[in-house]
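Visitor: what's the 3D shape of this:
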Amino acid sequence: MTYLSPLLSLPGAVASGAPDLGTASHYGDPFKEQRALARGTAVVDLSHRGVVTVTGPDRLSWLNTLSSQLLLGLQPGSSSETLLLTVQGRIEYNARVVDDGTTTWLIVEGSEAEGLAAWLDRMKFMLRVEIADVSDAWAALGSVKPIESLADRTVWVDPWPRVTEGGYAYSVVTEDDHPGLERPWFEYLVPQADLTTIVAGLAEHGLSLAGAMASEALRVAAWRPRSGAETDEKTIPHELDLIRTAVHLSKGCYKGQETVARVHNLGHPPRRLVFLQLDGSQHTLPAVGSAVVAGGRTVGTVTSVAQHYEMGAVALAIIKRSVDPLGELVVQDGDETYAAAQEIIVAPDAGQVVGRATGFLKGRR
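Guide: Below you'll find the model as predicted:
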């Protein structure tokens, strides 16, 4: 059954397509909403998120053995991000993690919650943990600033783009110059049944609603990868710069760790995430899945595209590592061609840190 947010019944709401089906793309004025969200005077409906809970005294130590992040000792109210990988090190699930002292909350894409809960349930064995898919009972609201009236709620604070303990940056910009700093991100969990009432209360405090077009534009501009958008069945975390926030390189064993360590220490990721500033003169946007072309050959795929209120048409794409970082790219969508200025997110020489004498390639911003 397809989820439909109750906020879609509000005046001006226009339904989103994938991957935000069930929520509003906008409420009548996408750029106004985007500016308000960027200023911190709007919230975005993320009620289509999937929510999985893990309870029991062994929950953190158990999750620590299964996933890429060090979760032992995660303090109540603290947030983290972790990956569940295949044996080959490919991303299966990317979970936002927050613990409240009795429950660990895992926030994922809506399409992933059922599968994640079932996978975790199979991994229980004799440990004192209980897993539940509570997506029907809980909704999320996103903002770029803390919301005072929701201070008593469970909130996940995005660590991006700071390099967390045990992480490693694959980008060519310094942490203090990373565009992700312009987009702090908070996701508040609220009862699904109270969503409309809570949003109405926020409006009384001066917080309007923004649609998915607004939040996606800010995410793309922040170089923030999204599960199901920037990931496919082959994605390893190195390709998306997720080593910085979702992987602890010196924690204990977990499935996929061997690949993570081997690529990081001795190899290079075969693909890399790149930010594209698109030619906006056509007044249209290429579709997700459009080909990225260099020198007449396809070298990658557009994974997310948005119209930013300041930068215009922008996109994220996954391209081959070998693509010249200074080369000219175009995006091909059917008969439409869009010139694309490349900004490096993951450096072409990322990885192979053992014996490295110098830093990453310093590509242009």
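Visitor: CA atoms for contacts and neighbours, from now on please.
Guide: Will do.
Visitor: Longest strand in this protein, please.
Guide: Using DSSP state E, we find that the single longest strand of the chain is strand 297-308.
Visitor: And the contacts of it?
Guide: Residues outside strand 297-308 that contact it (C-alpha atoms under 8 Å, 6 or more residues apart in numbering) are 31, 213, 216-218, 220-221, 229-230, 285-293, 313-320, 323, 331.
Visitor: Can you tell me which of the residues you listed are buried?
Guide: For the contacts of strand 297-308, a burial check counting by 16 or more other C-alpha atoms under 10 Å picks out 31, 213, 216-218, 220-221, 229-230, 285-293, 313-320, 323, 331.
Visitor: And T86, how far from E233?
Guide: 10 Å (C-alpha to C-alpha, to the nearest Å).
Visitor: Mind listing the shared neighbours of the two?
Guide: Residues touching both T86 and E233 by C-alpha under 8 Å, 6+ apart: E92.
Visitor: which of the two has more neighbours?
Guide: More neighbours surround T86 than the other of T86 and E233, with 18 against 10 (other C-alpha atoms under 10 Å).
Visitor: if I pick that one, what's in contact with it?
Guide: T86 sits next to E92, K255, G256 when contact means C-alpha under 8 Å, 6+ apart.
Visitor: One more, so I can put them side by side:
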Amino acid sequence: MTPPLACPAETPTILSFSGPDAVRFLNGQMTQAVDGLGDEAKPACITNAKGRLEHFVHLCQGPDNESIWVVSNHDDPEELRARLERYLIADDVEVEDLSGTWCRIHASGRLTGATFTRENLGPWGKGSDHWWPAGDEPTIHTLAPEEIEDLRIERALPRWGKELTPGILPPEAGLDSSAISYSKGCYIGQEVLSRMKTAGKVNRRLGLFEIPSGLTEGAPLELDGKEVGTLTSVAGSLPLALGYVKKAAFDQESLQTSAGPAHWKRWA
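Guide: Here you go, the predicted structure:
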């Protein structure tokens, strides 16, 4: 039997929210619907009043199936907590920092022995997050970071620090299809993002390109001698890259680079 594909073990930032007002409070902070998570983990954006990205997280129920975990691979727990508690005034909510106390392994199939699991999308598509108390996780074969990165780019998944940075508008990165609920109640930044959806317009978009060899992150994409985009992630073993493209080039099937044409494949 072929073992499942697995990512290396992580001990991410975790803020646990519980109490009678936890779901209502988080719904007012996240672009994603917090109620009804069930056995799933879902991506969510935390935006400012102008709809611009401040944090990118995942939401899931904790092992008690009552608390809501806000999970991040990159955020400082104190900074993330300060951002959320800024709006915690008269709500009956308890916040607990569990960072470093739980370990997560994401895999394409089931791993035995996990304390609890949550369905989630990984670099290869559908999979599950498996959680253990930190130090209790098994030693298993995992993909190398460069293999995971190539899979991520092939699926046109944005990553924090590459395509996702503070200040971007989430729909530019294609997050409107996975991390934004347009049917939930109000949250900070909702008015701006709802207007963008109604208008159906963004000033730039994240795309997947087939590229010639020799290009690196930051390489410009040009149309008629003018820069209209930039590569943000370049695969190591595949002729693929992700990059942002300005509106003026949305209808172009290829753009020029210093190494030759980059052919558009699809939007994120």
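Visitor: Now do the SS call for the residue most central in space within structure 1.
Guide: The centroid of structure 1 falls nearest to R226 when counting by C-alpha atoms, centre = their mean (3.2 Å). State at R226 of structure 1, reduced to three classes by DSSP: H, G, I helix; E, B strand; the rest coil: coil.
Visitor: So what does it match up with in structure 2?
Guide: Aligning on TM-score structural alignment places R226 of structure 1 opposite R159 in structure 2.
Visitor: What distance do you get for that match to R266 of structure 2?
Guide: From R159 of structure 2 to R266 of structure 2 the distance is 17 Å (C-alpha to C-alpha).
Visitor: Out of the contacts of T86 of structure 1, which are shared with structure 2?
Guide: Checked against structure 2 using both residues aligned by TM-score structural alignment, their matches' C-alpha atoms under 8 Å, those keep these contacts: E92, K255, G256.
Visitor: Those into JSON lines, with extra columns for distance to M123 of structure 1?
Guide: Formatted as JSON lines, the kept ones among the contacts of T86 of structure 1 follow (distance: C-alpha to C-alpha, whole Å):
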{"residue": "E92", "distance to M123 of structure 1": "15"}
{"residue": "K255", "distance to M123 of structure 1": "12"}
{"residue": "G256", "distance to M123 of structure 1": "16"}
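Visitor: Just send those back as a markdown table, with neighbour count too.
Guide: Below are these laid out as a markdown table (neighbours: other C-alpha atoms under 10 Å):
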| residue | neighbour count |
| --- | --- |
| E92 | 21 |
| K255 | 18 |
| G256 | 21 |
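Visitor: Narrow the residues you listed to those in helices?
Guide: Under the assignment DSSP state H, the kept ones among the contacts of T86 of structure 1 contribute nothing to helices.
Visitor: which of the residues you listed lies closest to L240 of structure 1?
Guide: E92 (14.0 Å; C-alpha to C-alpha).
Visitor: if I line the two up, what does the closest one land on in structure 2?
Guide: Taking TM-score structural alignment, the alignment pairs E92 of structure 1 with E54 from structure 2.
Visitor: ok, now D121 of structure 1?
Guide: Using TM-score structural alignment, the equivalent of D121 of structure 1 in structure 2 is E85.
Visitor: measure its match to N27 of structure 2 for me?
Guide: The gap separating E85 of structure 2 from N27 of structure 2 is 14 Å, by C-alpha to C-alpha.
Visitor: Of the two, which one has the most company?
Guide: More crowded of E85 of structure 2 and N27, by other C-alpha under 10 Å: N27, with 19 against 12.
Visitor: The more buried one maps to what in structure 1?
Guide: Here N27 of structure 2 is matched to N64 in structure 1, going by TM-score structural alignment.
Visitor: ok, now T230 of structure 2?
Guide: Matched across to structure 1, T230 of structure 2 falls on T301, judged by TM-score structural alignment.
Visitor: For that match, give its distance to A315 of structure 1.
Guide: 10 Å.
Visitor: which residue in structure 2 lines up with A287 of structure 1?
Guide: Superposed on structure 2 with TM-score structural alignment, A287 of structure 1 falls opposite T216.
Visitor: Return the residues in contact with that match.
Guide: L231, S233, V234.
Visitor: how about the nearest residue to M30 of structure 2, chain neighbours excluded?
Guide: Leaving aside its chain neighbours, M30 of structure 2 sits nearest to I46 (5.2 Å; criterion: C-alpha to C-alpha, 6 or more residues apart in numbering).
Visitor: Just list the residues touching the one you found, thanks.
Guide: By C-alpha under 8 Å, 6+ apart, I46 of structure 2 lies in contact with Q29, M30, T31, L53, E54, H55, F56, V57, I188.
Visitor: Tell me if I'm right that C7 of structure 2 and E146 touch.
Guide: No. Between C7 of structure 2 and E146 there is no contact under C-alpha atoms under 8 Å: 11.1 Å.
Visitor: and the buried ones among the contacts of strand 297-308 of structure 1, which of them are in helices?
Guide: F31, M213, E216, A217, L218, V220, A221.
Visitor: quick one: what's aligned to the fourth one in structure 2?
Guide: In this case it means A217 of structure 1. Using TM-score structural alignment, the partner of A217 of structure 1 in structure 2 is D150.
Visitor: what's the answer for the first one, then?
Guide: Residue mapping for F31 of structure 1 onto structure 2 gives no partner, with TM-score structural alignment as the criterion.
Visitor: which stretches of the stretch 1-150 of structure 2 form strands?
Guide: 13-18, 42-47, 53-61, 68-72, 94-97, 102-107, 116-122, 125-133 (DSSP state E, counting those that start in this stretch).
Visitor: Make TSV out of these and add distance to P3 of structure 2.
Guide: Formatted as TSV, the strands of the stretch 1-150 of structure 2 follow (distance: least, C-alpha to C-alpha, whole Å):
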stretch	distance to P3 of structure 2
strand 13-18	28
strand 42-47	25
strand 53-61	25
strand 68-72	26
strand 94-97	33
strand 102-107	10
strand 116-122	16
strand 125-133	13
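Visitor: Out of the ones you listed, the one nearest V202 of structure 2 is which?
Guide: Between V202 of structure 2 and the strands of the stretch 1-150 of structure 2, the shortest gap by C-alpha to C-alpha is with strand 53-61, which sits at 14.7 Å.
Visitor: mean deviation (superposed) between the closest one and structure 1, please.
Guide: Its matched residues in structure 1 lie on average 1.1 Å from strand 53-61 of structure 2 after superposition (mean C-alpha distance after the TM-score superposition for structure 1).
Visitor: who's in contact with that strand?
Guide: Residues from elsewhere that reach strand 53-61 of structure 2 (C-alpha under 8 Å, 6+ apart): 34, 37-48, 67-73, 75, 80, 118, 160, 164-170.
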